[in-house]
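**Q** Give me a model of this one.
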Amino acid sequence: MFAITAARISPDDPLSGLEAGERPDPEPRDGWAVVDVRAASLNHHDLWSLRGVGLPEERLPMVLGCDAAGVDEDGNEVVVHAVVGDPAAGGGDETKDPGRTLLSERYDGTFAEKLLVPRRNLLPKPPELTFEEAACLPTAWLTAYSMLFGKADLRPGSTVLVQGAGGGVSVALVRLAVQAGHRVYVTSRSEAKRAKALELGAYAALPTGERLPERVDAVFESVGQATWAHSVRSLKPGGAVVVCGATSGDAPPAELTRVFFLQLRVIGSTMGTRDELGALAEMCARTGVRPVIDRVLPLSEAREGFRAMAEGEQFGKIVFTV
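**A** Coordinates of the predicted model:
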C-alpha cells in the first residue's frame, strides 16, 4: 500500500524525515479492523512527530496521521477515533488512561491506503458528511468540542476568547462557539486570518496581545508562552482558561497571584472520548455546521500540505484524499 511515513527524526528540519512510498498492507488481528482510507487530515501532531515528540527513533519508520474516514471490511462508511486506550483504565474516559496512545505514536497512522485500528475506534460516518469533512473531526474538531462543551462549563450567550486564529482547533472553536450562541473574540497576528474569523461569525478579531473591550468567561488556549499572560488577564473573576496545547512554549510566568486572587480556573484538555466524537458528528449532521477546509490534496502530494502547515499558511484543515 502507498503511505506517508516518518523515516527520520529532525527537530530543526522536520520535513527532511518525510517519505512517501510502498509499505506492507496491515495484517488483520482479533478485535481490530482494516479500513480502506478515503480521506485523512493533517494535524500539528504530525509535524511534532517528525521532530521526535512522542515518536522515538526506535519506532521508525512510522506511518503518520491521526485522523481518517473510510470504509470498513463490511462496506460501512466510518470515522476513526484516534485515541487507542482502555476506557476502564481512565474511569470510563480513554483519554485518561495512563497507557493511551494516538495513532501514529505506537501504531501506524492514517496517511495510507489501508489502516489497522481497534474495532471500537470506528464510528458510523453520518451520510450528511463527505469523507473529507468527516476526516477533519477526530483530532482538532474533537479537541475543540471537548474543550467547549465538556470542560468550559458555559451557558449560551457567554463571552469567550480563542487565541490564535487559523489552526484547526482554533477554527473549530470559533465555528462551534458561534453555533452555541457565544460572543466570540479571536486573536491573530495575521490580518487576513482575523478577517476570515469574522466571516465565520466571530464577534471581533484583534491583533495578538491587544486588550479586549470586555473580560470574558473563558479563554481557549493552544499557543502557550506567547499568549498566556494575555489569556489570564482577559478573564472575568471566576473565569476559566482551557488549555489544549502550547505551540510557542510551555514555560511562561504562571500569573499565580492573579489566578488565586480572582479565583480563576485553569483546565487541561486532551483530545476527546469516542462518545464525544459521536456526538460531534451528530451535531454536524443535524445543524449543518461543517469543518473549514483550507485545501484538499491527493495523498501523493502530502509534502505540500506539511510545508503549508509548517509555514502557518493554512486557515482550517488540510485534507489528503486516497
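**Q** hey, let's count contacts and neighbours off CA atoms from now on
**A** Fine.
**Q** For the stretch 51-200 of the chain, just list every one of the strands.
**A** 62-63, 67-71, 77-80, 83-84, 101-102, 114-118, 122-124, 159-163, 183-188 (DSSP state E, counting those that start in this stretch).
**Q** roughly how far apart are the spatially most central residue of the chain and Lys236?
**A** With distances taken as CA atoms, centre = their mean, the residue of the chain nearest its centroid is Ala140 (1.9 Å). According to CA to CA, to the nearest Å, Ala140 and Lys236 sit 27 Å apart.
**Q** most distant residue from the middle of this protein?
**A** Quick read of the chain (CA atoms, centre = their mean): farthest out is Phe261, 32.4 Å.
**Q** how close does it get to Glu214?
**A** For Phe261 relative to Glu214 (CA to CA), the value is 19 Å.
**Q** Likewise for Gly288?
**A** 31 Å.
**Q** residue contacts, Pro11?
**A** Applying CA atoms under 8 Å, 6 or more residues apart in numbering, we find Pro11 in contact with 50-52.
**Q** show me what contacts Arg189?
**A** So Arg189 contacts 164, 207-208 (CA under 8 Å, 6+ apart).
**Q** this one as well, want them side by side:
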Amino acid sequence: MRKYGRVDRSVRSRASCRPRLYCWLVLAVAVVSQNADDPLSGLYVGERPVPDVPDGWTTVSVRAATLNHHDLFSLRGVGLPADRLPMILGCDAAGVSADGEEVIVHAVIGDPATGNGDETLDPRRSLLSERYPGTLAETVAVPRRNLVPKPAALSFEEAACLPTAWLTAYRMVVRRAGLPAAGGGTLLVQGAGGGVSTAAIILGKAAGHTVLVTSRDATKRERAIKIGADEAFEPGVRLPVKVDAVIETVGTATWEHSMRALRPGGRIVCSGATSGANPPADLNRLFFLQLSVIGSTMGTRDELAELAAFADRVGVRPIVDDVRPLADARASFAKLAHGKVFGKLVLTV
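**A** Next up, the predicted model:
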C-alpha cells in the first residue's frame, strides 16, 4: 500500500478518495465505464483507495485472485448499476488475514438468518464487486464470518479458484443434482472449458460418478478426458446413455440437448446462461418424463469450508489455465472475453 498526505489534492482527486488525513492506495482492477460490445474499454488497472472496513469486517492481504464471467458481465453493464462505478472487480481470493492467518474469501455478502440459515437465500444478498469493492486488489475488506481457513496443502493460486466456480460446481454436483451420495450416478456437463464445468468434471469423478461432457472444441474434449471425464462429445449428439443429471451453465445453445439427455425423473441443475437466458421450453417432455429444473447459485460459507476440506482430503486440485501478476490483468480479461480458457485465470499479488 502507498499513502499520501492531505496536501496532495491532485492525487486525492485522481483516486476519488474522500478527504481525510491520509489516504492509502492499493493496486486494483476496476470497472470505470460499461460497454456491452467492448467490455474491456471500461477496464482500469491502477491505484484505488483502500476499501472502508465496517464494524464486523476485516481486511485480507490478497495473494491470489481469479477471474469469472461475472467480471465480464459487470464490464458489459449486466448486474452492476452504473451509479456504483467505479467498482473494484473480483469475487475470488485467497490471502492473509489481518490476524496473520492464511484464508479463503467467501464472496457472498448476506445474512444466514434472513435466508433461513443460507446466506444465498437472503433477498438482499450480493457478491463482492456488486455493492462492495471486490477481490482484484492488493487488499480486500470482507465480513469476518466470510473467512475460511486455507488448507496448507493448497497453494494460494489453487485456493483462490474455490470461492465462485468451484463452490458453484460443488453445490450443483453434491447438493442439488440428486446423485447418490455413495457414487454411481451419471452426470452430463455441458461445455468443457469454463471454471464451473472443469470443476464439475473433477468433483463428479471424485464423488464416484460417471461423467460425460460436451464441447465444440476438440482440444477441450481431449483435455476434459485427461482431467477425469469418461467420455466427451460434440454438442447436441445422441449420448450412449440417459443421464441422471445435467450441469447446465451454457443456456440457450445447449438446453434442448440437456432436456433430451435426461432419464425419466432426471434433473437439470442450472447456474448460468452464457449463451442466452431464454431457451426453448419443451414442456411436454418436462411433465411427461417428470423432469426437474433446479436453480443453483454459488454456495454458503460452510459449503466453501466443506469444499476446501474435501479438496484437501481427496487430493483434487483446480485446473489453472494461466497465472499473471495483478498488473497484467488486461491480458487475462482479453483471454476470458475471447473464450480461450480451460480452467481458471489467476492473478497474483
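**Q** circling back to that earlier point, residue in structure 2 matching the residue nearest to the centre of structure 1?
**A** Matched by TM-score structural alignment, Ala140 of structure 1 corresponds to Ala165 in structure 2.
**Q** Quick one: neighbours of the spatially closest residue to that match that is not a sequence neighbour, just the number.
**A** Spatial nearest neighbour of Ala165 of structure 2, excluding adjacent residues (CA to CA, 6 or more residues apart in numbering): Val196 at 4.5 Å. Residues lying near Val196 of structure 2 (other CA atoms under 10 Å) number 28.
**Q** aligned partner of Val196 of structure 2 in structure 1?
**A** Checking TM-score structural alignment: Val196 of structure 2 goes with Val169.
**Q** quick one on the thing from earlier: the residue farthest from the centre of structure 1 pairs with which position in structure 2?
**A** Going residue by residue (TM-score structural alignment), Phe261 of structure 1 aligns to Phe288.
**Q** Now do that match against Met259 of structure 2, distance only.
**A** Applying CA to CA to Phe288 of structure 2 and Met259 of structure 2 gives a distance of 12 Å.
**Q** now swap in Ala28 of structure 2 and tell me
**A** Distance from Ala28 of structure 2 to Met259 of structure 2, by CA to CA: 42 Å.
**Q** Which one's more surrounded, those two?
**A** Higher neighbour count among Ala28 of structure 2 and Met259: Ala28, with 27 against 23, using other CA under 10 Å.
**Q** give me every residue that touches Pro28 of structure 1.
**A** Pro28 of structure 1 touches 34, 116, counting by CA under 8 Å, 6+ apart.
**Q** what helix or strand is it on?
**A** Per DSSP states H and E, Pro28 of structure 1 falls between elements, in no helix or strand.
**Q** any idea what it aligns with in structure 2?
**A** Checking TM-score structural alignment: Pro28 of structure 1 goes with Val53.
**Q** How about Arg183 of structure 1?
**A** By TM-score structural alignment, Arg183 of structure 1 lines up with Thr210.
**Q** quick one: contacts for the residue nearest to the centre of structure 1?
**A** Neighbours of Ala140 of structure 1 in contact, by CA under 8 Å, 6+ apart: 43, 168-169, 172, 271.
**Q** hang on, His257 of structure 2 in a helix?
**A** Yes: applying DSSP: H, G, I helix; E, B strand; the rest coil, one finds His257 of structure 2 inside a helix.
**Q** Structure 2: helices as residue ranges?
**A** Assigned by DSSP state H, structure 2 shows helices spanning 9-14, 69-76, 156-159, 167-170, 195-206, 218-226, 252-261, 283-288, 301-314, 329-338.
**Q** And those: which comes nearest Gly276 of structure 2?
**A** Across the helices of structure 2, Gly276 of structure 2 has its closest neighbour in helix 252-261 (5.1 Å, CA to CA).
**Q** and the closest one with strand 210-214, angle?
**A** 140 degrees (axes from the mean of the first three to the mean of the last three CA atoms, to 10 degrees).
**Q** What angle do strand 186-190 and helix 252-261 of structure 2 make with each other?
**A** Using the same axes, to 10 degrees, helix 252-261 of structure 2 lies at 160 degrees relative to strand 186-190.
**Q** Which positions within helix 252-261 of structure 2 qualify as buried?
**A** 252-255, 257-261 (16 or more other CA atoms under 10 Å).
**Q** before we move on, back to that, can you redo the helices of structure 2 as TSV with distance to Pro133 of structure 2?
**A** Formatted as TSV, the entries for these read as follows, by distance: least, CA to CA, whole Å:
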stretch	distance to Pro133 of structure 2
helix 9-14	18
helix 69-76	12
helix 156-159	20
helix 167-170	20
helix 195-206	22
helix 218-226	34
helix 252-261	31
helix 283-288	41
helix 301-314	19
helix 329-338	17
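**Q** So for Val320 of structure 2, which of those sits nearest?
**A** Here helix 156-159 is closest among these (CA to CA), at 7.5 Å.
**Q** Mind giving me the packing neighbours of the closest one?
**A** If you count contacts as 3 or more CA pairs under 8 Å, 6 or more residues apart in numbering; DSSP states H and E, helix 156-159 of structure 2 packs onto strand 57-66, strand 92-97.
**Q** most packed of those strands?
**A** Per residue and on average, the most neighbours among these fall to strand 92-97, with a mean of 27 (mean count of other CA atoms under 10 Å).
**Q** how far apart are that one and its match in structure 1?
**A** By mean CA distance after the TM-score superposition for structure 1, the fitted strand 92-97 of structure 2 averages 0.5 Å away from its aligned residues in structure 1.
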